[in-house]
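**Q** structural data only, the sequence is not supplied:
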């Protein structure tokens, strides 16, 4: 998943909603899908030509799950956000950080290309400046992003979101609640 990906945010939200009824673990693997985005981001209009229509469609899809999108001005570079996300994963705060980050970007429209914004989001997720500095300085987190991409490719896809279930099934895209429930039922039947 990449924090710039609306479909990842939608898929994540649908799965979080499903956790109310189903018991499963959700592990996120940060992947940079648009390394070509300039360091400071770019105008959203360069990525999506009719922003309002795009945002309205996303909000219509997200409404049943309480997921909201703002009509963003910036299509952000997510390198720093993903590095800190990978660090958050190693500290057990991935879910908190991801929730804070997506709220800041998808709901409030914050430019997460800005490292100051990332530090603010990191503080909200419970990280100190020292912890975040460590994450940005340690090459292990950059290498982990590469491994995440290789892991995804091992399942024969480079699309996001890509959900791997029990190392057996793969779901591409933000699938509906009904589609997930059908898969969960199939897995339950297989385990019986």
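**A** All right, it came through fine. All of these numbers come straight from a predicted model, not from anything done at the bench. Numbers count the residues shown, from 1 in each chain.
**Q** going by C-alpha atoms from here, please, whenever you check contacts or count neighbours.
**A** Will do.
**Q** quick one: neighbours of residue 8, just the number.
**A** For residue 8, the tally of surrounding residues (other C-alpha atoms under 10 Å) stands at 21.
**Q** over to the one 3 residues further on?
**A** Using other C-alpha under 10 Å, residue 11 is surrounded by 24 other residues.
**Q** contact partners for it?
**A** 161, 173-175 (C-alpha atoms under 8 Å, 6 or more residues apart in numbering).
**Q** got JSON lines for these, with distance to residue 23 and secondary structure too?
**A** Output for these, formatted as JSON lines (distance: C-alpha to C-alpha, whole Å; DSSP: H, G, I helix; E, B strand; the rest coil):
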{"residue": "161", "distance to residue 23": "21", "secondary structure": "coil"}
{"residue": "173", "distance to residue 23": "21", "secondary structure": "coil"}
{"residue": "174", "distance to residue 23": "19", "secondary structure": "coil"}
{"residue": "175", "distance to residue 23": "18", "secondary structure": "coil"}
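**Q** which of those sit farthest apart?
**A** 161 and 175 (9.6 Å; C-alpha to C-alpha).
**Q** let's bring in a second model and compare:
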């Protein structure tokens, strides 16, 4: 595939979604072995927009309440997620996590995109939330993280306090509704193929190969991506 024509992949995700970080790693594994170039852009999706900034309780309590299940079942589910995260090199720490509202974090992602560093910011925020126990509902914490990757801390505070990129967050969410996205992560390849969930890297790789062949006007070597996870 011509290097001047990367495959565009739009990803809807939420900072508070454990599967989004896992899916990011699995997609990256697929892209690493792909011969062509891939351009990735992240889009905002709030799984639980009514969550308060300072949620009173731990992740087990949140999950049990949110899904209407027993705490023991919630703990078992989280333990399973920890194991899957570990298999892709992530170290989740649900005991240290501060469950919070993510709308300000999403605004920061748009701020970072405007400054050309959305991908590093996405990585930093997901790691800060799931691995480092940082409170991403607080402006001072978000501003600190922004400064750590070279952004102007004072300007980030100004932007977040003014809700400068809130309309961009809402636009992403509106686009998700148009696409029929009701869960994340959700990957859209060249506006044509959608992959739902933290799929195996082979699923992502098959779609990349198929799209690359289509863009080049050639028959795809891989099977048509018609798995249950993939939609047109």
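**A** Looks like it arrived, so ask away. Only a predicted model underlies this, so the values are computations on that prediction, with no experimental measurement involved.
**Q** care to give me the TM-score?
**A** Overlay of the two chains. TM-score (TM-score structural alignment, normalised by the length of structure 1): 0.89; 192 aligned residues with a C-alpha RMSD of 2.0 Å.
**Q** hang on, the earlier thing: neighbour count: residue 161 and residue 175 of structure 1, which is higher?
**A** Higher neighbour count among residue 161 of structure 1 and residue 175: residue 161, with 23 against 17, using other C-alpha under 10 Å.
**Q** now do the helices in structure 2.
**A** 18-32, 59-67, 71-87, 103-114, 118-130, 139-148, 153-161, 166-179, 201-215 (DSSP state H).
**Q** looking at those helices, which is buried most?
**A** helix 103-114 (a mean of 23; mean count of other C-alpha atoms under 10 Å).
**Q** so that one matches what in structure 1?
**A** Here helix 103-114 of structure 2 aligns to structure 1 at residues 79-90, judged by TM-score structural alignment.
**Q** quick check: the matching stretch compared with structure 2, mean distance?
**A** With mean C-alpha distance after the TM-score superposition for structure 1, stretch 79-90 of structure 1 departs from structure 2 by a mean of 1.1 Å once superposed.
**Q** follow-up on the earlier one: let me have the helices of structure 2 in a markdown table, adding distance to residue 39 of structure 2 as columns.
**A** Below are the helices of structure 2 laid out as a markdown table (distance: least, C-alpha to C-alpha, whole Å):
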| stretch | distance to residue 39 of structure 2 |
| --- | --- |
| helix 18-32 | 10 |
| helix 59-67 | 33 |
| helix 71-87 | 24 |
| helix 103-114 | 13 |
| helix 118-130 | 10 |
| helix 139-148 | 22 |
| helix 153-161 | 25 |
| helix 166-179 | 17 |
| helix 201-215 | 12 |
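**Q** out of those helices, nearest to residue 48 of structure 2?
**A** That would be helix 59-67 among the helices of structure 2, by C-alpha to C-alpha, at 9.0 Å.
**Q** that closest one - contacts with which helices or strands?
**A** helix 71-87 (3 or more C-alpha pairs under 8 Å, 6 or more residues apart in numbering; DSSP states H and E).
**Q** relative to helix 59-67, how tilted is the helix it packs on?
**A** Orientation check (axes from the mean of the first three to the mean of the last three C-alpha atoms, to 10 degrees): helix 71-87 of structure 2 against helix 59-67 gives 110 degrees.
**Q** check which helices and strands helix 71-87 of structure 2 sits against.
**A** By 3+ C-alpha pairs under 8 Å, 6+ apart, helix 71-87 of structure 2 packs against helix 18-32, helix 59-67.
**Q** please report the distance of residue 115 of structure 2 from residue 127 of structure 2.
**A** 20 Å (C-alpha to C-alpha, to the nearest Å).
**Q** same check on residue 180 of structure 2?
**A** 28 Å.
**Q** ditto for residue 118 of structure 2
**A** Residue 118 of structure 2 is 14 Å from residue 127 of structure 2, by C-alpha to C-alpha.
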